[in-house]
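Asker: Okay, here's the prediction I keep looking at, along with the sequence it came from:
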Amino acid sequence: MSYRDLIKAKLNIGQELLYLSMQDVLDTGITVNEVLELTEKAMIAYSSKNAEMPAKIGLHPQPDSLMHAMPAYLPEEMACGIKWGSNFPTNRERYPELPSTNCQIIYNDYETGLPLAFLDATWITEVRTPAVSLVATKYLANPDATTFGMFGCGIQGRAHVKMIEHVLPKLEKIYVYDLFESAMDQLIEQCQPHVRAKIVKASSCEEVAKSSEVIASAIPIHHTPHPIVKSEWISKGQTLITCDCHSVYEDEVYKKADIYTVDSEEQHRLLETYGYYPWGLPLIYAETGAVAGGHKPGRTSKDQLIVSNNVGMAVEDIIIARRVFDKALELEIGLKLPLWKRSK
């Protein structure tokens, strides 16, 4: 039985779609290991030219906010759709009762284009973003690292800290830093029970930079970067994994890296035209998925300074959306809604 026939056995394609709330998505029981596997598979597919994914476009209604339209099609997975994702850091002060990030996915039938599901993608975004960082860490960092640093202690920071030991199992200390002390306290409270390494509340970003072999960052992306980490604090042998363009480190850090990767060169070239890289992009060594796929070597020396800049790709969202959709149909989770009604 074909994939489409399996769907038709559970859903009347063209007449109805499946609505999945955030709780419905969680109830499908997709595991972190599944997310890691699917994320790496999607990154490799994209960098191997086995996926169709234009660079995401966006709107910016508030200062340093974004709303991105992210379509993707993975032929081998028979999966296509689009994510509409937003991040509004201004919500922290203007609407503190509301989250800063929210995302939705329309998942489509790859043969007809008709919608199959409308699902909340906030959790998918929350876990696939650190999963991308973990894929980069897996291939670019020293696997025996005992120290890890995290800039940004919001949703993404907490998810990174909870998941990082999947690829760095020998960690002893995790240093965290955020401009808001309450965010650091919340991260430690929520994450320490889930990790073996001791989480340390750093007194400054300098402490994180000087104490950590591998550092991830997930702070708001500023249209014009205001770096918080000085080049002199960064040393040879470190691995810097960013989700936030060039928001964290002084430009010299990126330019002096021995290896500099991005998830999608097309995406970052477009962001450069938007002004996100006012000092220009460094020489791009490879896409991160090309390293994961074995097309380019990763770390070859313990002394290399490596920076991996990944802002997230729709292929990662859509491949996970397919797994969520399939599990929801199998477990009969969600609400079936009519696509249209004939007028009387």
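Answerer: The structure has been received and is ready for your questions.

Asker: rest of the way, CA atoms for contacts and neighbours
Answerer: Noted.

Asker: which residues make contact with stretch 282-297 from outside it?
Answerer: 40, 43-48, 135-136, 139, 254-255, 259-265, 298, 308 (C-alpha atoms under 8 Å, 6 or more residues apart in numbering).

Asker: how about the helices in this structure?
Answerer: 3-8, 22-27, 32-47, 91-94, 122-140, 155-163, 181-191, 205-211, 251-256, 265-274, 288-292, 314-331 (DSSP state H).

Asker: Show me the one of those helices that comes nearest residue 64.
Answerer: helix 91-94 (11.3 Å; C-alpha to C-alpha).

Asker: Quick check: residue 153 vs residue 268, distance?
Answerer: 25 Å (C-alpha to C-alpha, to the nearest Å).

Asker: Oops, could you answer that again for residue 195 instead?
Answerer: 33 Å.

Asker: of these two, who's got more company?
Answerer: residue 268 (21 against 18; other C-alpha atoms under 10 Å).

Asker: Could you pull up the contacting residues of that one?
Answerer: By C-alpha under 8 Å, 6+ apart, the neighbours of residue 268 are residue 262.

Asker: What sits closest to residue 235 if chain neighbours are left out?
Answerer: residue 305 (7.1 Å; C-alpha to C-alpha, 6 or more residues apart in numbering).

Asker: The nearest residue to residue 236 once chain neighbours are set aside: how many residues sit nearby?
Answerer: Nearest residue to residue 236, sequence neighbours excluded (C-alpha to C-alpha, 6+ apart): residue 305, at 4.8 Å. Applying other C-alpha under 10 Å, we find 23 residues neighbouring residue 305.

Asker: Repeat that for the one 4 residues further on.
Answerer: Here the count is done by other C-alpha under 10 Å, and residue 309 has 26 residues near it.

Asker: Let me see the contact set for the residue nearest the centre of the chain.
Answerer: Nearest to the centroid of the C-alpha atoms of the chain, with distances taken as C-alpha atoms, centre = their mean, sits residue 129, at 1.7 Å. Neighbour list for residue 129: 156, 243, 312 [criterion: C-alpha under 8 Å, 6+ apart].

Asker: another one to put next to it:
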Amino acid sequence: MDTLLLNGADVRENASMSELVPAIEEAFGAFERGDAQMPPKSYVDLPRYNGDFRSMPAYLDTGEWDAAGVKWVNVHPDNPEKFDLPTVLGTMIYSDPETAVPLAVMDGRELTMLRTGAAAAVATDHLAVPDAASLGIVGAGVQSYTQLRAISQVRDIETVVISDLDEERVADFIDAFGDEFDVRAGSIAEAAACDVLSTVTPVESPIVAREDVGERTHVNAIGADAAGKHELDDEILLDAKLVIDDYEQTTHSGEINVPWSEGVLDDDDVYGSIGEIVTGGKPGRVADDGLTVFDSTGLAIQDVAAAHIVYEHAEENGNGYPFDLLGLE
């Protein structure tokens, strides 16, 4: 049986946000119900190269389909300047749960961007005000693009404020979306005042102040993916209805990891998980809610769910490069 090799363009072509968002929601639900296995993310630190590798395996059963896979991903901040390579690369191995046959090997970088945007959209759908029409994004890197594409699936976004120190990145973002949305460059404070805010930066000191955030803003805290990273002022987290994707990951490497380790936050400050909300165990936004925050670290179940969508459509569309990896034919 052939294994399908799918590059970044193949992944992008076969993963529409209209299907990814509900697939990621199903993955959160399966995890909450106990119908998923997701061992802790493991890290291989490489201080010699100022980087690390991370392995992320998972299996999930939604009731309609099941899927398994593992993503091997890295963060090497020096890559762009030294080697003209992306900071984050990745490879996803998508396997048949019944036979263990590797059905596909696909670009994990594109997959990560897409599923991260979709996760923010799921949280936005459950936690943002129903009539949210403005989106602020802090950080105009690759993740910013899928934040807008995904969140606009669940809210009628009209205005977008993009904030970044790199003016060229901001200009590129505006060029990409200027024909679809009212997009403008702005300060962090202007972005934070929007109905929805997504932060997608690698900073280790908070850059979003409490006084800048709207009283009913929903915040998707995306950037923190390792211990020590921290984008939001602690007062934002303390004042918000705080929702996490996974307890172990968020306390170790999510937006809450720094205030958690310092004793500023504890269990009582966490409202619940996104899985509890999508399964109806806890309500999402209710009428008297003010500020809400979703701490998204990125779960392996999201990668597997996204890979499932990509593989099914790639098979239908004849995309990719089939090859005999097992050598059994």
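Answerer: Thanks, I have the structure now. In this text the structure is predicted, and so the values were computed from the model without any measurement.

Asker: where does the TM-score land?
Answerer: For these two chains in superposition, a TM-score of 0.87 is obtained (TM-score structural alignment, normalised by the length of the second structure); 316 aligned residues with a C-alpha RMSD of 2.4 Å.

Asker: Using PyMOL, define a selection of the buried residues within the contacts of stretch 282-297 of the first structure.
Answerer: This is how PyMOL selects the buried members of those, with burial counted by 16 or more other C-alpha atoms under 10 Å:
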select buried, resi 40+43+44+45+46+47+135+136+139+254+255+259+260+261+262+263+264+265+298+308
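
Asker: got the contact list for the counterpart of residue 317 of the first structure in the second structure?
Answerer: Here residue 317 of the first structure is matched to residue 303 in the second structure, going by TM-score structural alignment. Neighbouring residues of residue 303 of the second structure by C-alpha under 8 Å, 6+ apart: 69, 71, 92, 111, 112, 115.

Asker: residue in the first structure matching the fourth one?
Answerer: Same thing as residue 111 of the second structure. So residue 111 of the second structure corresponds to residue 124, using TM-score structural alignment.

Asker: Give me the distance between its match and residue 246 of the first structure.
Answerer: Residue 124 of the first structure is 24 Å from residue 246 of the first structure, by C-alpha to C-alpha.

Asker: Also residue 284 of the first structure?
Answerer: For residue 284 of the first structure, the distance to residue 246 of the first structure - C-alpha to C-alpha - is 14 Å.

Asker: more crowded one of these two?
Answerer: residue 246 (24 against 12).

Asker: How many residues are close by the closest residue in space to that one that isn't next to it in sequence?
Answerer: Of all residues not flanking residue 246 of the first structure in the chain, residue 225 sits nearest, at 6.3 Å (C-alpha to C-alpha, 6+ apart). Neighbour count for residue 225 of the first structure, taken as other C-alpha under 10 Å: 20.

Asker: residues in contact with residue 225 of the first structure?
Answerer: Taking C-alpha under 8 Å, 6+ apart as the test, what residue 225 of the first structure contacts is 246, 247, 248, 276, 277.

Asker: Endpoints of stretch 199-208 of the second structure, how far apart?
Answerer: End-to-end distance (C-alpha to C-alpha), stretch 199-208 of the second structure: 9 Å.

Asker: Quick check, residue 323 of the second structure in contact with residue 6.
Answerer: No. Using C-alpha atoms under 8 Å, residue 323 of the second structure makes no contact with residue 6, being 11.0 Å away.

Asker: Those two: which is more packed in?
Answerer: Applying other C-alpha under 10 Å to residue 323 of the second structure and residue 6 shows that residue 6 carries more neighbours, namely 23 against 13.

Asker: And residue 213 of the first structure, what's its match in the second structure?
Answerer: That one, residue 213 of the first structure, aligns with residue 195 by TM-score structural alignment.

Asker: Now its match. Nearest residue, chain neighbours left out?
Answerer: residue 217 (4.7 Å).

Asker: residue in the first structure matching the one you found?
Answerer: Using TM-score structural alignment, residue 217 of the second structure pairs with residue 238 in the first structure.

Asker: number of nearby residues for its match?
Answerer: 24.

Asker: In contact with the corresponding residue of the second structure for residue 93 of the first structure, which residues?
Answerer: Using TM-score structural alignment, the partner of residue 93 of the first structure in the second structure is residue 81. Not one residue lies near residue 81 of the second structure by C-alpha under 8 Å, 6+ apart.

Asker: Could you report the distance from residue 81 of the second structure to residue 87 of the second structure?
Answerer: 9 Å.

Asker: Could you do residue 6 of the second structure as well?
Answerer: 20 Å.

Asker: before we move on, what about residue 131 of the second structure?
Answerer: From residue 131 of the second structure to residue 87 of the second structure the distance is 36 Å (C-alpha to C-alpha).

Asker: quick one: which of those two has more around it?
Answerer: residue 87 (16 against 10).

Asker: Surely the more buried one touches residue 79?
Answerer: Yes. Using C-alpha under 8 Å, residue 87 of the second structure is in contact with residue 79, at 5.3 Å.

Asker: ok, so of the contacts of residue 225 of the first structure, who is nearest residue 187 of the first structure?
Answerer: residue 248 (19.5 Å).

Asker: List the residues that contact residue 260 of the second structure.
Answerer: 251, 266.

Asker: for residue 142 of the second structure, same thing?
Answerer: If you count contacts by C-alpha under 8 Å, 6+ apart, then residue 142 of the second structure has residue 113 around it.

Asker: Map it across to the first structure for me.
Answerer: Checking TM-score structural alignment: residue 142 of the second structure goes with residue 155.

Asker: so how far is residue 149 of the first structure from that match?
Answerer: Taking C-alpha to C-alpha, one finds residue 155 of the first structure at 16 Å from residue 149 of the first structure.

Asker: Equivalent analysis for residue 186 of the first structure, please.
Answerer: From residue 186 of the first structure to residue 149 of the first structure the distance is 16 Å (C-alpha to C-alpha).

Asker: which residue packs closest to residue 52 of the first structure, ignoring adjacent ones?
Answerer: Using C-alpha to C-alpha, 6+ apart, the closest residue to residue 52 of the first structure is residue 73 (5.1 Å).

Asker: let me fix that: residue 187 of the first structure
Answerer: Nearest one to residue 187 of the first structure, counting by C-alpha to C-alpha, 6+ apart, is residue 158 at 5.6 Å.
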